[in-house]
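> Sequence and predicted model, in that order:
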Amino acid sequence: MSEETVRGAPVGDPGPDKKIPEEGVHPRGKWANNKEFLLCMTAEIVDLGSILSFPYLCFRNGGGIFFIPYFVLLVFCGIPVFFLETALGQYTSEGGVTAWRKICPMFQGVGIASQVIVSYLNIYYIMILAWTLFYLYNSFKSPLPWSTCDNMWNTDLCHSHLSVFANPHLFQPDSNWSFLNNVTSPDYFEDITLMNATEPLLHGITPEKEFWINRVLRMSDDMSMTPVHWDMALCLLLAWVMCYFCIWKGIKSTGKAVYVTATVPYVLLLIIFFRGVTLPGAGEGLRYYLIPDFHLIFQPRIWFDAGMLVLYSYATCTGVLTTLGSYNKYKYNCYRDCLALCCVNSVTSIFAGFAVFSVLGFMAFEMDVPIYEIAAAGPALIFMVFPRALSLLPGSSFWAVVFFFMILLLTLGSQFVRVESLATVITDLFPRHLRRRGAREILVLVITVVSFLLGLPLVTGGGIALYHVIDMYGSSGTSLLIITGVEIIVIAWVYGADRFYDNIEDMIGYRPFSLLKYCWLFITPLICGFLLLYNLAHMYPLVVFGYAVGTWATTVGGLLMVIPLICIPAFILVSLYKNSQNMTTPSSDLRQAWPHKPILTMCNCVIFKAQGQPNRRADETNEKIVIEELNRV
């Protein structure tokens, strides 16, 4: 007899997909192997935030001292939330909405709120992919179009810089510079270095910036949402076509696509790293990245930045982790792999910092300016700073192709995994209609077409302002922290931390480290609360390229922030109206290996007693299936 039946008779569905599906309805799929799960998770969490945001925040917050708050908040906030969401999906075998409906019906709105945020991300995050495609196409040109000032989009104020490192033959005492930048003086190059190199960088009048603003974004003075720039719209369309064919067959195609999008970026990052650390000035860049500024450890800002970076880079509160976990087999050891994935993400972030700041150090050396004047985050780093640095290298077109191909794969991997998550959630909500032959392809097509149409305002003259509004408010820190806090509280205090621990033990065969339980009960909710208070106290008006966006941004941003959050209380009221007696009762489909045990205990004291009682019919059926599962394992 199995261990489960000795300690207590299990109740509920012993595992996912044990029921006989209706005629014509396909059963819910599973990963073909463990590698697909690991690679999909890697594609989701190792994205631009891990590669670019970590190095910049480390630089802005005292260099190596940033590691302390980062790892503290990773242990006490990031890992507990990451594992909770993944284990929830594996236990329920449901997507990001129906998993919460089964665990605690009154908090189904938590799942709905997360899917609203995923919808925001699907609409605006893919713009990075569209811009990257445009830059990748132009990277094959020589010279790079953003490295010169003789293009139709350049202004009279544009001033380029000739790299000493890439063109040493031009920097000789007898070289004639009269053909460069309208300079007629044949004097020694040292006489004009400061005048022509640092001035445009300080004032931002560089060909890279003009290419980004005047050619790619084509910003209008009034930030209007017309007209649509059709070349960028085609790039956006191509980005959606790529996403569609990566996931149109469900996890069968998604699991294969991530073999490329989750592994090749590491090869490209390694190439950039080895090139970067061999450049002149790389050592100075790494010094800015790593040398700690100890007095900043007492500043609240460094702890807030570390906490938000952890939550964003680990893809929490979007339901994606729950969805990816739901395709695991019931007895899969997700605890072990979640810890491994967290290590991979953090190590990748730290390693990426060496690649990024070695290149920035070289750029600062070439431009003869302090590195703090060129360090940037977000699209500015990807589409202005790095293209400028790459244009200073010998064989600049090759390095531009390598860099933007890496950005393409990183962005594509995160994007199609999110779309896959949304499609799974909708399918799980309506399985009778959407698990039929051909329905999956149509659903994904509808999601991509609708998201593409909603994203067209982002490729207009005011599109960059709308992009930053959605980024600042739609997936805001406020929404993220509230949803994360509610998730933790529901599992720990409503469903019961001990009961969830029992579920995990039933799946993986042993109980996780006990610190996780107390993180869920106390530490993680308190951290989210403190971060939320700091975020609310330090919200500032949105500024895009030095221009304050109008009041419309605040109005639109407020709506984007309220819509997901209002789902939580709304569905509590719906649950109260429909079935007030079972608002917190888990679904009977969920397997409870030890239903007699208390759902929450602390210091050997029972806080909440057991809720469910076994029935003999379920006992007999579940015992047989559990023994079969253990024999297969």
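Perfect, I can see it now.

> Only C-alpha atoms from now on, for both contacts and neighbour counts.
OK.

> Could you pull out the helices in the stretch 201-350 of the chain for me?
207-210, 230-247, 251-261, 264-277, 282-290, 300-313, 320-326, 334-367 (DSSP state H, counting those that start in this stretch).

> okay, now the one to match up with it:
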Amino acid sequence: MYYLVSSFSNELPWSSCQNNTWSTDRCWDYSEGKTPPNNSVPSTQEFFDRNVLQVTTGIEDMGSMRWDLFGYLCLAWILVYFCLWKGIKSSGKVVYVTATVPYLLIGAFLWRALSLEGSEMGLKFFFQPKWEQLLEAKVWVNAAAQNFNSIGIAFGSLIAFASYNPFNNGLIRDTILISLVDAVTCILAGMCVFATLGNLAYEQGTTVEEVVSNGPGLVFVAYPQALAKMPGSTVWAIIFFGMLLCLGIDSQFATVEVIVTSLKDGYHHLIERYLKRHEVLVLLICFVSFIFGIPNVMEGGFYYFTLIDYYTAAISLMYIAFFEVIAIVWIYGADRLARNVRDMTGSLPNVYIRVCWLVMAPCLIMAIWIFSMIDYTEPVYNNVSDGINYHYPRWAILLGWFFASLSLGVIPGFAIFEIIKAPGDTWVEKIRSSFKSRIDNCPCCQKSLDEKHEAHRLTDTVSTIV
């Protein structure tokens, strides 16, 4: 939102070092030459660090509140609230906009990116494999994390939204379609990114590797630098950051819907008694989430944000996904799950899908999670503007693991709780009984079968009468 609003100007504010309160002597205005001088800092980086974030020297110094970012944070949650306040019907209508408009913007941006000089350098870097890197565990961990984040695996959003589908919905078709659309979208977005980075490398007389950056640095440093070089830069900046806003809101309200659906399913009677209305529940969730987001928009908030992102992205998702697969496929049972699918779709899942359920998925997820633990290194924040690599203090590392434990600790905690209250005279009997599913038959499937039998009975009755 900050960058989108800043784009509505005759000249993009990050495109120059001149007459800016946030510029330093090291600021490099790339419009003056192709090759940056030694120890220089691009104007886009200084704009991001010193104007947008006004970043402090470390997480020990949180500084004061960035009130403009605080306002945008508040506005973001207001948008999320009004996307969800009327329930799944309102969010479904919003998705028609937030999920389709970005494709139009990606198409326009891809057309422009491919026409830039040097774009072929970026595309070559993007599509040319480096086979030797497949031997590195970190590559597989990052690839899995990308799939989990991109499709939404283990976030709960797929389960929450799927619960609103008709019982006989074609779930196999939907699964394949979502996977294919996601893959194509990732390729198109990757072409936009690397074609633009290729142009950036061409302008600076360097390689694509030198201008590639990870995380927010790509979106808020490298991309604005490329946008400022384009003819009609203001228009393209508005298109780009407008697209990011749509995608961000889309992902955010999908995540919030998980919390709303889970609370309504688990505490339906309490919510009806005390909160009365769906709108009040959504307002409460958005307000609490807004409060938890406030530390991120302080001057030292980016250190806090980086810490949360590092410890909750890949580590927690793999862990949660592994136990989801084990609980559903091995405890509830792959055979019963297959029969549920048959009741819904009319046919059993093929052998390949059942082998994936039982063996391939849990083994692959566990292997990737173990490798992510083996390759674990403590987070380091690269403060480019100050020219230092910031190492987090020990208490901050412990805080990061605390964030991770909020999701990691729930599973063993509830496992112990279930074992304690499970029937049995000995601990062995308790553990054995706790590993048995309490669901003998899916109630929805049984209801569907009863309806089918009733329909057949009525058909037979009518045939007899005729």
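Sure, I can see it. The structure presented is a predicted model; accordingly, all values stated were derived computationally and were not measured.

> Once they're superposed, tell me the TM-score.
TM-score for the superposed chains, counting by TM-score structural alignment, normalised by the length of structure 2: 0.89, backed by 439 aligned residues with a C-alpha RMSD of 2.1 Å.

> and H538 of structure 1, which of the helices of the stretch 201-350 of structure 1 is closest to it?
Among these, helix 300-313 comes nearest to H538 of structure 1, with 9.7 Å by C-alpha to C-alpha.

> The closest one vs structure 2, average distance?
Its aligned residues in structure 2 lie a mean 2.4 Å from helix 300-313 of structure 1 after superposition (mean C-alpha distance after the TM-score superposition for structure 1).

> Which stretch of structure 2 lines up against that helix?
The aligned range for helix 300-313 of structure 1 in structure 2 is 137-150, by TM-score structural alignment.

> how far does the matching stretch sit from the chain's center?
Computed by C-alpha atoms, centre = their mean, to the nearest Å, the chain-centroid distance of stretch 137-150 of structure 2 equals 12 Å.

> Give me the contact list for that stretch.
Here stretch 137-150 of structure 2 makes contact (C-alpha atoms under 8 Å, 6 or more residues apart in numbering) with 133-134, 153-154, 182, 313-314, 317-318, 368-369, 371-372, 375.

> Between those residues, which sits nearest L110 of structure 2?
D182 (16.8 Å).

> Please identify the residue in structure 1 that aligns with that closest one.
Aligned by TM-score structural alignment, D182 of structure 2 pairs with N345 of structure 1.

> For its match, the count of nearby residues, please.
For N345 of structure 1, the count of nearby residues is 20 (other C-alpha atoms under 10 Å).

> Packed most tightly, which of the helices of the stretch 201-350 of structure 1 would that be?
Highest mean neighbour count of the helices of the stretch 201-350 of structure 1: helix 320-326, a mean of 30 (counted as mean count of other C-alpha atoms under 10 Å).

> What's the average distance for that helix when superposed on structure 2?
So helix 320-326 of structure 1 averages 0.9 Å relative to structure 2 (mean C-alpha distance after the TM-score superposition for structure 1).

> Please name every helix or strand in contact with that helix.
Secondary-structure packing of helix 320-326 of structure 1 (3 or more C-alpha pairs under 8 Å, 6 or more residues apart in numbering; DSSP states H and E): helix 34-45, helix 79-92, helix 396-429.

> now the shortest one against helix 396-429, angle please.
For helix 34-45 of structure 1 against helix 396-429, the angle between stretch directions is 110 degrees (axes from the mean of the first three to the mean of the last three C-alpha atoms, to 10 degrees).

> Which secondary structure elements does helix 34-45 of structure 1 sit against?
Contacts defined by 3+ C-alpha pairs under 8 Å, 6+ apart place helix 34-45 of structure 1 against helix 251-261, helix 320-326, helix 334-367, helix 396-429.

> That one maps to which residues in structure 2?
By TM-score structural alignment, helix 34-45 of structure 1 lines up with nothing in structure 2.

> Tabulate the contacts of stretch 137-150 of structure 2 (CSV), appending distance to A327 of structure 2.
Putting those into CSV (distance: C-alpha to C-alpha, whole Å) gives the following:
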residue, distance to A327 of structure 2
Q133, 34
L134, 31
I153, 15
A154, 13
D182, 27
A313, 22
A314, 20
L317, 15
M318, 14
I368, 19
W369, 17
F371, 22
S372, 22
D375, 27
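
> Any of the residues you listed buried? List them.
Using 16 or more other C-alpha atoms under 10 Å as the burial test, these include 153-154, 314, 317-318, 368-369, 371-372 as buried.

> Which ones among these lie within helices?
Judged by DSSP state H, these include 314, 317-318, 368-369, 371-372 as members of helices.

> Take these and lay them out in CSV including distance to V380 of structure 2.
Converted to CSV, these look like this (distance: C-alpha to C-alpha, whole Å):
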residue, distance to V380 of structure 2
A314, 16
L317, 21
M318, 22
I368, 22
W369, 21
F371, 20
S372, 17
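
> And the furthest pair within those?
Maximum pairwise distance in those, criterion C-alpha to C-alpha, is 13.9 Å, between L317 and F371.

> Would you state the helices of the stretch 51-200 of structure 1 in chain order?
Counting by DSSP H, counting those that start in this stretch, residue ranges of the helices within the stretch 51-200 of structure 1 are 54-60, 67-73, 79-92, 98-103, 108-124, 126-139, 193, 199-203.

> so which of the ones you listed comes closest to T448 of structure 1?
So among the helices of the stretch 51-200 of structure 1, helix 108-124 is nearest, using C-alpha to C-alpha, at 8.9 Å.
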